[in-house]
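Asks: coordinates only, sequence not included:
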């Protein structure tokens, strides 16, 4: 459970300069929130800032990093989203080391890349430095409850496929922001794109919605064992964009968990018109990092959990993709056993 912005009071404590909670929203303070969440076997996360003020104007942690690091560990916080709004110095490394000194390590989400102009010139950003410091990093703009945001992030990742994703892997992940499904702003097809591609990106599945009021379709996506298995694959392999054809993007990711193989996705970026028939084959999924290899494969539909087809590497097959839709398949090589007589 992560408390995002607007939990702070307008000013720090006048005596000790400690962060204080907004009294109307949290009359018993933040530490009591942590105790309650822990009593429910939930982990506790919180939003801090590393600038003069937060984007919302509330106090940030600049020049108070040590004090605030001690506070969050005392509250039982294990996840910190460190904002970089109005940040004039790049000292997010300093905050990373402070919780370790308290005996309680904290997972750190850095939003620093979101405020750098690396989109137009990726050489402006030191991704290796970020990899050494942060467990997660936020690159695109904040989550929006509409389909344009989802495609914006996917396209941004596609354009800079050789930049930001290169450092992603075990222990250091790209974070495309929270999932917005369940808020009545997305169609079922776009919800599938949303969750499916976030699983392809091996992104954290943080949900920005009222779980108690979530519709059944959105809830079914979040409970899908096939999607969650892909998202949590132990290999932590990065996703790769392959190519676009007829407004359909092709993506691939290697999987290590049994049965090992690949997962591929066809994302249709147009939101108008009808469903289209798309002729394809597995040998089309070639990139500098991954190439599907083998003779014969079982194709599993990730969203239905059913076997879609059995094909050879170069054998053509046809799929149907809705506007703003996605088809996502797990590719499992047939294991040929040779016996001598």
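Replies: Thanks, I have it. From a predicted model like this one, the values you see are computed outputs, not experimental measurements. Numbering: from 1, shown residues only.

Asks: switch to C-alpha atoms for all contacts and neighbour counts from now on
Replies: OK.

Asks: any idea which element the nearest residue to residue 309 once chain neighbours are set aside lies in?
Replies: The shortest distance from residue 309 to any non-neighbouring residue, by C-alpha to C-alpha, 6 or more residues apart in numbering, is to residue 299 (5.2 Å). Using DSSP states H and E, residue 299 sits in strand 296-301.

Asks: check residue 332 too.
Replies: Residue-wise, residue 332 maps onto strand 326-333 under DSSP H and E.

Asks: just the angle for that strand relative to strand 296-301, thanks.
Replies: In terms of direction (axes from the mean of the first three to the mean of the last three C-alpha atoms, to 10 degrees), strand 326-333 departs from strand 296-301 by 150 degrees.

Asks: what residues does strand 326-333 touch?
Replies: Around strand 326-333, the neighbours that count as contacts under C-alpha atoms under 8 Å, 6 or more residues apart in numbering are 189, 192-193, 196, 259-268, 294-303, 319-321.

Asks: from the residues you listed, list the buried ones, please.
Replies: Buried by 16 or more other C-alpha atoms under 10 Å: 189, 192-193, 196, 261-268, 296-303, 321, out of the contacts of strand 326-333.

Asks: just to revisit the earlier point, what's the strand holding residue 299 packed up against?
Replies: Strand 296-301 sits against strand 307-312, strand 326-333, with contacts defined as 3 or more C-alpha pairs under 8 Å, 6 or more residues apart in numbering; DSSP states H and E.

Asks: and residue 46, which of these is closest to it?
Replies: Closest to residue 46 of those, according to C-alpha to C-alpha: strand 326-333, at 33.1 Å.

Asks: give me the angle between that closest one and strand 307-312.
Replies: Counting by the same axes, to 10 degrees, strand 326-333 lies at 50 degrees to strand 307-312.

Asks: counting neighbours, which bits of strand 326-333 end up buried?
Replies: Using 16+ other C-alpha under 10 Å as the test for burial, strand 326-333 gives 326-333.

Asks: what about the strands in the stretch 151-300 of the chain?
Replies: Along the stretch 151-300 of the chain, counting by DSSP state E, counting those that start in this stretch, strands occupy 173-175, 239-245, 248-255, 261-268, 276-280, 296-301.

Asks: alright, now check it against this:
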């Protein structure tokens, strides 16, 4: 009798192991080599939070996808439609996460199918804690179950927040979800969002594809709030020294874009977009794509500026010269080119008269202005404005930039 019981037990155990292999076996899991090959350039897309907060729905997401295609944003390189917090309302009797049936009546699989039919990819949001930042169910204790569910729905991108973290070790918490994503069998881009509190740039590579370095952005050029919101210049200053940690498949995340939400001037929004492209950070629009004016569309779809962000060399710009409130940033590009951004942080016009030979920007063998002549192209005017053999003279407006690309003549 004992022998029979033992044999049955072994059979059940083997059955469980076979079942486990069906979900977690090597033949199904995404290997590190595939996972790490994702996001070779900074991801581009749209996220619901900055404009809509908790007011998300199936109809809204479909309309944003349609607008991304029809506005020309897809053609400019944007591809992810990301639903932030508040899409989930609970878990069923087996622990599966439940989308809000009122606002997402057809479920996430049908929504993903629609997004994919538009040639786009769907992103979703969860949290490393027991609850999300808006009190919805988080993924703590359900990481592998949630990742399998996301894979079954056809999710392509996961933003993973840090509210209600209950004192967890951040690296371990994000490693667990990273492992769950890999075991899900679907290549999902993983966005670490713990606000830079635990220096994720030091450990995030191989765990995620990007990591937030600051608290939430606010629609202002320079501002700070007691509860953690920061403005554009504050984020730039935090990003300045993090360039060694960025590269293909692993990016410092400067937060979502506020362009089009009305809190800044046109010149400030141009600076916001220019510097995000120089800093090789993900470009996640945060406005209402259905109602963009010509100015907003012009900024968000400037392909010459976007090409600097998407450059395959994958280097983050460095602050080459800091003259107090006037700065020069430089970003080496593929094919021996260079992007340079003159940033005017002041309230007055910068009357620039720049001698390229006197104040040489030099990057080893990549760029050498003393040995070669470079054509200078203004990426906002879309025209060549001279060469490095002569001084560059122009007026840079308050809170504005001159962003140029240098190509060997």
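Replies: Arrived safely, thanks for sending. It should be emphasised that the depicted structure is a prediction, and the values quoted were computed from it without experimental measurement.

Asks: what would you report as the TM-score here?
Replies: The TM-score (TM-score structural alignment, normalised by the length of the first structure) is 0.86; 314 aligned residues with a C-alpha RMSD of 1.9 Å.

Asks: hang on, the earlier thing: would you list the buried residues of strand 326-333 of the first structure in JSON lines and tack on distance to residue 202 of the first structure?
Replies: Listed next are the buried residues of strand 326-333 of the first structure as JSON lines, based on distance: C-alpha to C-alpha, whole Å:
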{"residue": "326", "distance to residue 202 of the first structure": "17"}
{"residue": "327", "distance to residue 202 of the first structure": "17"}
{"residue": "328", "distance to residue 202 of the first structure": "14"}
{"residue": "329", "distance to residue 202 of the first structure": "16"}
{"residue": "330", "distance to residue 202 of the first structure": "15"}
{"residue": "331", "distance to residue 202 of the first structure": "17"}
{"residue": "332", "distance to residue 202 of the first structure": "19"}
{"residue": "333", "distance to residue 202 of the first structure": "22"}
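
Asks: from residue 306 of the second structure, how far out is the spatially most central residue of the second structure?
Replies: Centroid-nearest residue in the second structure, with C-alpha atoms, centre = their mean: residue 282, separated by 3.0 Å. From residue 282 of the second structure across to residue 306 of the second structure, the span is 11 Å (C-alpha to C-alpha, to the nearest Å).

Asks: same question, residue 253 of the second structure
Replies: Distance of residue 253 of the second structure to residue 306 of the second structure, computed by C-alpha to C-alpha: 16 Å.

Asks: so for those two, which residue has more residues nearby?
Replies: More neighbours surround residue 253 than the other of residue 253 of the second structure and residue 306, with 29 against 23 (other C-alpha atoms under 10 Å).

Asks: excluding covalently adjacent residues, which one is nearest to residue 122 of the second structure?
Replies: Of all residues not flanking residue 122 of the second structure in the chain, residue 81 sits nearest, at 5.0 Å (C-alpha to C-alpha, 6+ apart).

Asks: in stretch 200-213 of the second structure, what's buried?
Replies: Neighbour counts over stretch 200-213 of the second structure (16+ other C-alpha under 10 Å) mark 200-201, 204-213 as buried.

Asks: now, which of those lie within strands?
Replies: Per DSSP state E, strands hold the following members of those: 210-212.

Asks: re the thing from before, trace the residue nearest to the centre of the second structure over to the first structure, please.
Replies: By TM-score structural alignment, residue 282 of the second structure lines up with residue 204 in the first structure.

Asks: repeat that for residue 261 of the second structure.
Replies: Checking TM-score structural alignment: residue 261 of the second structure goes with residue 183.

Asks: correct me, but its match touches residue 146?
Replies: No. Between residue 183 of the first structure and residue 146 there is no contact under C-alpha atoms under 8 Å: 9.5 Å.

Asks: got the residue ranges for the helices in the stretch 1-150 of the first structure?
Replies: Assigned by DSSP state H, counting those that start in this stretch, the stretch 1-150 of the first structure shows helices spanning 29-39, 65-74, 92-101, 127-133, 147-159.

Asks: the shortest one against the second structure, how far on average?
Replies: By that I understand helix 127-133 of the first structure. Compared with the second structure after fitting, helix 127-133 of the first structure has a mean deviation of 2.1 Å; criterion: mean C-alpha distance after the TM-score superposition for the first structure.

Asks: what of the first one?
Replies: Comparison of helix 29-39 of the first structure with the second structure after fitting gives an average deviation of 2.0 Å (mean C-alpha distance after the TM-score superposition for the first structure).

Asks: matching residues in the second structure for that helix?
Replies: On the basis of TM-score structural alignment, helix 29-39 of the first structure is assigned to residues 107-117 in the second structure.

Asks: buried sites along that stretch?
Replies: Here stretch 107-117 of the second structure shows 107-109, 111-116 as buried, counting by 16+ other C-alpha under 10 Å.

Asks: now stretch 42-51 of the first structure
Replies: Residues of stretch 42-51 of the first structure classed as buried by neighbour count (16+ other C-alpha under 10 Å): 44-51.

Asks: same question, stretch 244-259 of the first structure
Replies: For stretch 244-259 of the first structure, using 16+ other C-alpha under 10 Å, the buried residues are 248-255.

Asks: show me how far that stretch is from its chain's centre.
Replies: Centroid displacement of stretch 244-259 of the first structure relative to its chain, using C-alpha atoms, centre = their mean, to the nearest Å, is 16 Å.

Asks: one step back: export the buried residues of stretch 200-213 of the second structure to TSV and tack on distance to residue 15 of the second structure?
Replies: Output for these, formatted as TSV (distance: C-alpha to C-alpha, whole Å):
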residue	distance to residue 15 of the second structure
200	40
201	42
204	36
205	36
206	33
207	31
208	33
209	36
210	39
211	40
212	42
213	45
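
Asks: and of those residues, the nearest to residue 11 of the second structure?
Replies: Nearest to residue 11 of the second structure among these, with distances taken as C-alpha to C-alpha, is residue 207, at 36.3 Å.
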